[in-house]
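Undergrad: What follows is a predicted structure for the sequence shown.
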Amino acid sequence: MLIYSTGVDSGPYFVAVEDLNNDNHSDIVVANFKTDNIAILLGYGNATFAPAATYSTGDRSHPCAVTIADFDNDNILDIAIANSGTSTVLLLYGNGNGTFGNEESYQLGYDYRPYSIAVTDLNQDGFMDIVIACYGTDNVEILLKMC
């Protein structure tokens, strides 16, 4: 068994795997509930990974889930994060090399507490849409991406 740190007392809660830096190797994205960040471990292609790079998801955000897709149609993978503590969905836009720069936050509403997130093109417009399970409201929310 191989073990990789996501940070001291980080509370890893959810993982997603994709090739984030276009090197044909799987990389790991981890939602760290207790430290309010995500950790990215870039893979070397031999079941080993670089030390985790972290990106803040905001104070008391408590990220519960992540999904990976190209949200802005630039052929570079981006990350969507469900933050249960702040009832937000945070998008981190990829740079194509395993790092992330611009971000965009969507406020869902008071006490929505999103716990799960998925992505697909629901309305067949060529843009990936985000489906969010909101524990606090007993609803599924849909964020249609238009551009």
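TA: Alright, I've got the coordinates.
Undergrad: Please count neighbours and contacts with C-alpha atoms only from this point.
TA: OK.
Undergrad: quick one: the strands in the protein?
TA: 12-18, 27-32, 37-41, 53-56, 63-69, 78-83, 88-94, 100-107, 114-120, 129-134, 139-143 (DSSP state E).
Undergrad: I'd like the ones you listed as CSV, with mean neighbour count appended.
TA: Formatted as CSV, the strands of the chain follow (neighbours: other CA atoms under 10 Å):
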stretch, mean neighbour count
strand 12-18, 18
strand 27-32, 25
strand 37-41, 26
strand 53-56, 16
strand 63-69, 26
strand 78-83, 27
strand 88-94, 23
strand 100-107, 12
strand 114-120, 21
strand 129-134, 21
strand 139-143, 14
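Undergrad: Check it against this one:
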Amino acid sequence: MTQMTIPVAQMTMSMAQMAIQTVHNGHFCGTNDHFYGTNATTPYAAAVGDFNQDNHTDVVVTNCGSWNVVVFLRYGNGPLASGMFFATSACPVAALIGDFNQDNRFDIAVANKNSNNIGILLDPGNASFASQNIFSVDSTPFTIATGDFNQDGRFDLVTANSGSNSVSVLLGYGNGSFATQMSMAIGASPYSVVVSDFNHDNLLDLAVTTTSASSVNVFLGQGNGSFIMHSTTSTNIDPYVSAVADFNGDNLLDIVIPHYTTTAVSVFCDLGNATFGHLLSLSGASAPGIVAVGDFNQDNRTDIAVINYSSSTL
């Protein structure tokens, strides 16, 4: 029997809180709350990784209001240790984990929404992260994703920039630094970007949801770090932070999208050529903002977890 954990950042102004939901055989087994003081405000996003290489999952949370991230290490099967704080630029709203300098340690990348840059925090060892290195992107980066876009074996980065209606691609050098952004114009208010090979050519593509235009846009990767616009699919209103998985068992990657101002979550299936059609809508959410996918009950089918902003539930 396997357990999974899903970190949830609670957006409270006076005292930061992170909730850990444990999934055991398909059942969400309650919440362990972690309060970490008034020096961290407006927690926004979370990511997981083994930062200190002890084979236990650790957590990093971005704090938009206090301009920092907090890292929680887990030792053994016990609770998370006290948080360690590391400074960022203005309002980090997204985080991901990757080995950006190829030293076999997990580093942290954050999207700093109000300063229009990406912050890279390299881990020199034992989760003692160095001061961030910043790399400029367009206005208001809201989500960040990673992949090897130019097939050189190094992590590259992409952000969806809601303030400039664009996507920024930054190619990695493999030493923790990145090339100047390549900017691509896109529809109004892109809020989410996910990376996958949608047309099965062994090159990574992008799927970008645009909130004001209510669409998901697919860009096909060319293998050299550039992308070509391929398809646009209309969605329900206010699509937010999406995820990809094969929901109908056809070995094609589908997209699940929460609709922030509604009670709905939609699944769009890949029609076989990196274009998407509406498969089904799921109701009962409450201002759904972020989705996560996984096999939570071990039946070899992909399940969906939804974070509901207005009700503070999962």
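TA: Received, thanks. In this text, all values refer to a predicted model and were calculated from it rather than measured experimentally.
Undergrad: Among the strands of the first structure, which comes closest to residue 6 of the first structure?
TA: In terms of CA to CA, the element of the strands of the first structure nearest to residue 6 of the first structure is strand 37-41, at 6.0 Å.
Undergrad: if I line the two up, what does residue 76 of the first structure land on in the second structure?
TA: Matched to the second structure by TM-score structural alignment, residue 76 of the first structure sits across from residue 105.
Undergrad: Please report the distance of that match from residue 30 of the second structure.
TA: For residue 105 of the second structure, the distance to residue 30 of the second structure equals 31 Å [CA to CA, to the nearest Å].
Undergrad: Please say which of those two ends up with more neighbours.
TA: Higher neighbour count among residue 105 of the second structure and residue 30: residue 105, with 21 against 11, using other CA atoms under 10 Å.
Undergrad: The more buried one touches residue 128, doesn't it?
TA: No - applying CA atoms under 8 Å as the test, residue 105 of the second structure and residue 128 come out as separate, 11.1 Å apart.
Undergrad: Please report how far residue 245 of the second structure lies from residue 294 of the second structure.
TA: Using CA to CA, we find residue 245 of the second structure at a distance of 9 Å from residue 294 of the second structure.
Undergrad: how much space between the closest residue to residue 73 of the first structure other than its chain neighbours and residue 134 of the first structure?
TA: Distance criterion CA to CA, 6 or more residues apart in numbering; nearest residue to residue 73 of the first structure, sequence neighbours excluded, is residue 127 at 7.0 Å. Using CA to CA, residue 127 of the first structure is found at 22 Å from residue 134 of the first structure.
Undergrad: What is the burial count for residue 137 of the first structure?
TA: 14.
Undergrad: That one -> the second structure?
TA: The alignment partner of residue 137 of the first structure in the second structure, by TM-score structural alignment, is residue 164.
Undergrad: related to what we said a few turns ago, okay, the strands of the first structure in CSV with distance to residue 6 of the first structure next?
TA: Listed next are the strands of the first structure as CSV, based on distance: least, CA to CA, whole Å:
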stretch, distance to residue 6 of the first structure
strand 12-18, 7
strand 27-32, 7
strand 37-41, 6
strand 53-56, 8
strand 63-69, 14
strand 78-83, 16
strand 88-94, 18
strand 100-107, 17
strand 114-120, 20
strand 129-134, 24
strand 139-143, 29
